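Engineer: Have a look at this fold, sequence not included:
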């Protein structure tokens, strides 16, 4: 039997099959991209287009078309469609990342002009707006206090609401709470500011303060905390709950000792992302805090500033010195939000379940 198999002549592979097995070299996409860029620049110059963005869009279209044409000739239409979809995904990624890169690059280049130790440690008290000088120390204090108070209020309320929806919520009340959380997710920040302005300032007669702004930020932060915590609690396996309940542990203690510690990484990440979301809000601060040129460490009395309001205020002044301060404050605000996001990712990795081998 073995001799019979060994003596058989090799079967000839049809030419169409050999052709269908051809593959483009690895350097082909890079070569097509380089050719598309050169052609895009050439067409842009020939057409008199001055914007490099227009050149880039032409190059992207040429890259997708060139990828389809070359892949069809070498690998066939089926592989060409697959590569075209991949090229479109990469093109969309580039289109999305270019504005972000441009924003960050512009903010860094213009913000570094006046960003130094004095800028971070001084306020605008006694500084003439048309002259250089001054800083954002008062705005940093206002941002930390306002966001901190909002976090202290929104985190426990949002956490308890999410626990109710996941562990206890049934019937019409749970559906109503879920509906209102969804509605609050889409509320514009100016509406939250107007609500606090009507209730806290006009009806109760309180003046502008950082605490008033914090209450508006709390409204904006609550749905984010509720939604993120709710999703993290749903990811906790029911087997853990059942095992704890089977041992005779009360449900409230099971939630406190088993469910929440298991989901604490995701909950913390959601809270940090919610903090990053409200840090750049300007409209509620304009309505309720009114801003300030000097340091005000008391968030319950008098106007305060914040980084977002400081940026708006300086751009509104309309002179070169104010523009430089605004760009520097915007850079600090972006760095603050990026640090919060990095901390959230670090906590998520630290608290992620470890799988042993």
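Structural biologist: Sure, I can see it. All values derive from a computational prediction rather than experimental measurement. Residues are numbered from 1 along each chain as shown.
Engineer: switch to C-alpha atoms for all contacts and neighbour counts from now on
Structural biologist: Noted.
Engineer: For whichever helix or strand residue 119 is part of, which helices and strands make contact with it?
Structural biologist: Here residue 119 sits within helix 117-121, counting by DSSP states H and E. Contacts defined by 3 or more CA pairs under 8 Å, 6 or more residues apart in numbering; DSSP states H and E place helix 117-121 against helix 137-163.
Engineer: outside of the helix holding residue 119, which residues touch it?
Structural biologist: Contact with helix 117-121 is made by 133-137, as judged by CA atoms under 8 Å, 6 or more residues apart in numbering.
Engineer: who wins for neighbours among the residues you listed?
Structural biologist: In terms of neighbours by other CA atoms under 10 Å, those top out with residue 136 at 29 neighbours.
Engineer: need the contact list for that residue.
Structural biologist: By CA under 8 Å, 6+ apart, the contact set of residue 136 is 119-124, 307, 310, 329.
Engineer: And for residue 66?
Structural biologist: Applying CA under 8 Å, 6+ apart, the residues contacting residue 66 are 32, 36.
Engineer: measure it to residue 36 for me?
Structural biologist: 8 Å (CA to CA, to the nearest Å).
Engineer: Equivalent analysis for residue 223, please.
Structural biologist: 46 Å.
Engineer: ditto for residue 246
Structural biologist: Counting by CA to CA, the gap from residue 246 to residue 36 is 66 Å.
Engineer: Looking at those two, which one has more neighbours?
Structural biologist: residue 36 (23 against 10).
Engineer: How far off centre is the one helix or strand the more buried one maps to?
Structural biologist: Using DSSP H and E, residue 36 maps to helix 28-46. Distance, stretch centre to chain centre, for helix 28-46: 33 Å (CA atoms, centre = their mean, to the nearest Å).
Engineer: Kindly report the same for stretch 334-341.
Structural biologist: 10 Å.
Engineer: just stretch 208-215 next, same as before
Structural biologist: A distance of 25 Å separates the centroid of the chain from that of stretch 208-215, by CA atoms, centre = their mean.
Engineer: what's it in contact with?
Structural biologist: 142, 145-147, 149-150, 193, 196-197, 200-201, 284-285, 288-290, 298-304.
Engineer: Could you report the neighbour count for the nearest residue to residue 185 once chain neighbours are set aside?
Structural biologist: Leaving out its chain neighbours, the residue that sits closest to residue 185 by CA to CA, 6 or more residues apart in numbering is residue 223, at 5.5 Å. For residue 223, the count of nearby residues is 25 (other CA under 10 Å).
Engineer: swap in the one 5 residues further on?
Structural biologist: Here the number of neighbours of residue 228 (other CA under 10 Å) works out to 21.
Engineer: what separates residue 142 from residue 281, distance-wise?
Structural biologist: Counting by CA to CA, the gap from residue 142 to residue 281 is 13 Å.
Engineer: which of the contacts of stretch 208-215 are buried?
Structural biologist: 142, 145-147, 149-150, 193, 196-197, 200-201, 284-285, 288-290, 299, 301-304 (16 or more other CA atoms under 10 Å).
Engineer: Next one for the comparison:
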């Protein structure tokens, strides 16, 4: 009798908590659908070829987002190109060379701090280190700020993926006389390749929508510029500026830019998820 009462109480508790979990999930999904619906409704209304072919306009004029899109691509590519090798080297050291060393504990702790640090703090740091001493904003400073965001993501992903590689693979390669560097690059990297690429794609998705670091480093530029030593437009900063403006044409471009970033991040997340999904052989 006591056992039956206990099981009934457990089933009631399970049903209650399951219902609360489903309600919380639905609550979040409802707001997510509302946000996406508003984004699609307002973003698609302003989506036209001129968005990709014309520069950001002055108030009351027609224009597009070409300079902002190109600026975002330039700074994102430089930031990823700088941050990815540094992150991979740090992750490789923690997983392969210094797995049990005290230095690894320190590096991992610092990496976790960078991983959870607000991006505006990184922007302020780069401002003090690069922008203030040089006396002007620059796209190079913006790319450095984005690289600081990329490094901890890639480092953590690289370390985690390399730790998942079975040690017998390394031992078999070492038994054949391969140096440790070759064991890592030819065996461990090959086995963890999909996971590392997934981490890089997630880092790209993260930095492509960052606004705060760029406001303190690259600032903005209404005109087209590929000069890394001067202010450069970027899609997140243009969205921030146009969304706060009282002009309807600027607000329409802000919605369209937000839609472009959302679609880009969504595609990168889908590719990352596809690469990270294990494939079962038939």
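Structural biologist: Cool, got the structure. Computed from a prediction, not measured in an experiment: that's the story for all the values here.
Engineer: Superposing both, give me the TM-score.
Structural biologist: Scored by TM-score structural alignment, normalised by the length of structure 2, the superposition of the two chains gives a TM-score of 0.92; 278 aligned residues with a CA RMSD of 2.0 Å.
Engineer: follow-up on the earlier one: in structure 2, what stretch matches the helix holding residue 119 of structure 1?
Structural biologist: Mapping helix 117-121 of structure 1 onto structure 2 (TM-score structural alignment) gives residues 49-53.
Engineer: in that stretch, what counts as buried?
Structural biologist: Buried residues in stretch 49-53 of structure 2, counted by 16+ other CA under 10 Å: 51-52.
Engineer: So the closest residue in space to residue 47 of structure 2 that isn't next to it in sequence: helix, strand or coil?
Structural biologist: Excluding the flanking residues, the one nearest residue 47 of structure 2 by CA to CA, 6+ apart is residue 256, at 6.0 Å. Secondary structure assignment for residue 256 of structure 2 (DSSP: H, G, I helix; E, B strand; the rest coil): helix.
Engineer: What lines up with residue 256 of structure 2 in structure 1?
Structural biologist: For residue 256 of structure 2, the residue aligned by TM-score structural alignment is residue 328.
Engineer: State the distance from that match to residue 113 of structure 1.
Structural biologist: From residue 328 of structure 1 to residue 113 of structure 1 the distance is 7 Å (CA to CA).
Engineer: which of those two has more neighbours?
Structural biologist: The neighbour comparison of residue 328 of structure 1 against residue 113 (other CA under 10 Å) goes to residue 328, with 27 against 12.
Engineer: and residue 68 of structure 2, how many neighbours does it have?
Structural biologist: 28.
Engineer: so what corresponds to it in structure 1?
Structural biologist: With TM-score structural alignment as the criterion, residue 68 of structure 2 matches residue 139.
Engineer: wait, doesn't its match sit right on residue 310?
Structural biologist: Yes: taking CA atoms under 8 Å as the definition, residue 139 of structure 1 is a contact partner of residue 310 at 6.6 Å.
Engineer: Residue in structure 1 paired with residue 153 of structure 2?
Structural biologist: Match for residue 153 of structure 2 (TM-score structural alignment): residue 224.
Engineer: residue contacts, its match?
Structural biologist: Neighbours of residue 224 of structure 1 in contact, by CA under 8 Å, 6+ apart: 185, 270-271, 274.
Engineer: Report the secondary structure element holding it.
Structural biologist: helix 210-234.
Engineer: Give me the buried positions along that helix.
Structural biologist: Quick answer for helix 210-234 of structure 1 (16+ other CA under 10 Å): 210-233.
Engineer: tell me the angle it makes with helix 137-163.
Structural biologist: Computed by axes from the mean of the first three to the mean of the last three CA atoms, to 10 degrees, the angle separating helix 210-234 of structure 1 from helix 137-163 equals 40 degrees.
Engineer: Please pull up the helix or strand immediately following helix 210-234 of structure 1.
Structural biologist: helix 238-246.
Engineer: Output the residue interval of structure 2 matched by that following helix.
Structural biologist: Under TM-score structural alignment, the match for helix 238-246 of structure 1 in structure 2 covers residues 167-175.
Engineer: Give me the mean deviation of that stretch from structure 1.
Structural biologist: Its aligned residues in structure 1 lie a mean 1.0 Å from stretch 167-175 of structure 2 after superposition (mean CA distance after the TM-score superposition for structure 1).
Engineer: show me what contacts residue 203 of structure 2?
Structural biologist: 80, 149-150, 153-154.
Engineer: so residue 56 of structure 2 touches residue 220, yeah?
Structural biologist: No: Residue 56 of structure 2 is beyond contact range of residue 220, at 11.0 Å (criterion: CA under 8 Å).
Engineer: So residue 151 of structure 1 sits against residue 275, correct?
Structural biologist: Yes: counting by CA under 8 Å, residue 151 of structure 1 touches residue 275, with 7.0 Å between them.
Engineer: Now the common contact residues for those two.
Structural biologist: residue 221.
Engineer: looking at structure 1, where would I find the counterpart of the helix or strand hosting residue 242 of structure 2?
Structural biologist: Counting by DSSP H and E, the element that carries residue 242 of structure 2 is helix 235-243. Under TM-score structural alignment, helix 235-243 of structure 2 corresponds to residues 307-315 of structure 1.
Engineer: Which residues does that stretch contact?
Structural biologist: Contacts for stretch 307-315 of structure 1 (CA under 8 Å, 6+ apart): 136, 139-140, 142-143, 279-282, 285-286, 291, 322-323, 325-327, 329-330, 333.
Engineer: for residue 131 of structure 2, what are its contacts?
Structural biologist: 137-138, 141, 217.
Engineer: Now do the lengthiest helix in structure 1 and helix 28-46, the angle between them.
Structural biologist: What stands out as the longest helix in structure 1, according to DSSP state H, is helix 77-111. On the basis of the same axes, to 10 degrees, helix 77-111 of structure 1 is oriented at 60 degrees to helix 28-46.
Engineer: ok so, going back, out of the contacts of residue 131 of structure 2, who's nearest residue 33 of structure 2?
Structural biologist: Distance to residue 33 of structure 2 across those (CA to CA) is lowest for residue 217, with 33.7 Å.
Engineer: do you know how far the closest one is from residue 201 of structure 2?
Structural biologist: Between residue 217 of structure 2 and residue 201 of structure 2 the computed distance is 23 Å (CA to CA).
Engineer: do residue 234 of structure 2 as well
Structural biologist: Note on residue 234 of structure 2: its distance to residue 201 of structure 2, by CA to CA, is 19 Å.
Engineer: Give me the mean distance between the helix holding residue 242 of structure 2 and structure 1.
Structural biologist: Mean for helix 235-243 of structure 2 is 0.8 Å (mean CA distance after the TM-score superposition for structure 1).
Engineer: Counting neighbours, what do you get for the aligned partner of residue 27 of structure 2 in structure 1?
Structural biologist: Using TM-score structural alignment as the criterion, residue 27 of structure 2 maps onto residue 95 of structure 1. Neighbourhood size, residue 95 of structure 1 [other CA under 10 Å]: 15.
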